[in-house]
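*Asks:* sequence plus predicted model, see below.
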Amino acid sequence: MFLGTGEAYVSKKKLPGRLKWAEKTHRREYPNDWVVDIRQDVTDADYAMDYTECGICKLCRDEGVPDLAKYLCKLDYVLADLMGLALTRTTTIAEGGTCCDFRYNLR
């Protein structure tokens, strides 16, 4: 499986498509989907986004295993590392936060 490079992931060229995608998530077309805000105001990250609704949390809740979600969240760090990125996150929905704040920086 090829994940791509960190440089490609944080590329500013992807911003228009990501903004369009984020706007679409706010329509909530699918009940167990994510809702995301792309954070252009964050200056200490190469790419920043906040998930305000989490599809994994919704699925785990529906399946009766809500605690599983916080362990699945740890995979985000593994994927970031594989792409050569540092991920910083201060809160997750799975751990009771109001959002999952993703802040990616190239290493």
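*Replies:* Structure received.
*Asks:* C-alpha from now on. contacts and neighbour counts both.
*Replies:* OK.
*Asks:* for residue 70, which residues are in contact?
*Replies:* Residue 70 sits next to 92, 94-95 when contact means C-alpha atoms under 8 Å, 6 or more residues apart in numbering.
*Asks:* and residue 102, how many residues sit next to it?
*Replies:* Look at residue 102: counted by other C-alpha atoms under 10 Å, it has 20 neighbours.
*Asks:* please compare the first structure with the one that follows:
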Amino acid sequence: MTGTIHPFYESHRDAMEAAMRQRLDLAEPMLRERAGLHDGDRIRREVMDEFAVVLTQLPYVGGTASRMSDFFMRLMGFVAIGRVLRRHGVPLPVIGDIGRETYKAEWLALPAEARLAAGRRFLSPENRAHLREQAARSRLEEFSEDFVYEFVEPGPGDGFAFGINYTGCGICKFAARHGDDALLPSICGLDFDAYAAQGIHLDRTQTRAGGAEHCDFRFRALVPDRKE
């Protein structure tokens, strides 16, 4: 392995590696049944070795001052998994399915009260004000590898609480730099279950990874299923 880990990520390394080990525990049955990879210990070692490489590649985008740092720390472990599975010849759609179901299981392993409270905070007026500030800051492009986005206010008759248009995607930039473009659909697919687990419905019709000018995220509270 070459390269060094930025001090910000180094300070979170133990927690990130622990999350990866938990993620691999959740993924192991799917790796056997869907990917045909039966040597779980070997795959685990390969993924953790690749994750160590990914950690040296993570761009610094402001640390705790930027909400997008958390996105990099949460999602880039799936790049390590995807790289290893591709080397073993696992088809990209299977990689995407394993990633989405694993991430969903991660979220659902958290107490429902905590997940839904996080969703309410995300939709709150206080967080909307924070997002407006962060969006304005992102457009200054202080960090070249960061996301760039704008806050979208709902208009009359719109069915969403608020939106975010990502005109620059940090994960797309990372993928282009490191040859991971084929994994982008798998990474983009993680968003829906993550928000749903927090009681948030996400509408999105296009992505930067799919060639659009921006990713059009639209958020609203998820209506509970009355039949439950």
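*Replies:* Ah, there it is. Keep in mind it's a predicted model, so treat the numbers as computed, not measured.
*Asks:* TM-score of the superposition?
*Replies:* Here the TM-score for the pair of chains, by TM-score structural alignment, normalised by the length of structure 1, is 0.90; 107 aligned residues with a C-alpha RMSD of 1.6 Å.
*Asks:* just put the contacts of residue 70 of structure 1 in a markdown table and tack on secondary structure, distance to residue 15 of structure 1 and neighbour count.
*Replies:* Formatted as a markdown table, these follow (DSSP: H, G, I helix; E, B strand; the rest coil; distance: C-alpha to C-alpha, whole Å; neighbours: other C-alpha atoms under 10 Å):
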| residue | secondary structure | distance to residue 15 of structure 1 | neighbour count |
| --- | --- | --- | --- |
| 92 | coil | 23 | 22 |
| 94 | helix | 27 | 23 |
| 95 | helix | 28 | 16 |
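*Asks:* in structure 1, which residues correspond to the lengthiest helix in structure 2?
*Replies:* In structure 2, assigned by DSSP state H, the helix with the most residues is helix 13-33. Counting by TM-score structural alignment, helix 13-33 of structure 2 falls onto no part of structure 1.
*Asks:* ok, back up a step: now the contacts of residue 70 of structure 1 in JSON lines, with distance to residue 20 of structure 1?
*Replies:* Output for the contacts of residue 70 of structure 1, formatted as JSON lines (distance: C-alpha to C-alpha, whole Å):
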{"residue": "92", "distance to residue 20 of structure 1": "23"}
{"residue": "94", "distance to residue 20 of structure 1": "26"}
{"residue": "95", "distance to residue 20 of structure 1": "28"}
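*Asks:* hmm, back to that, and the longest helix of structure 2, what does it pack against?
*Replies:* helix 40-57, helix 92-108 (3 or more C-alpha pairs under 8 Å, 6 or more residues apart in numbering; DSSP states H and E).
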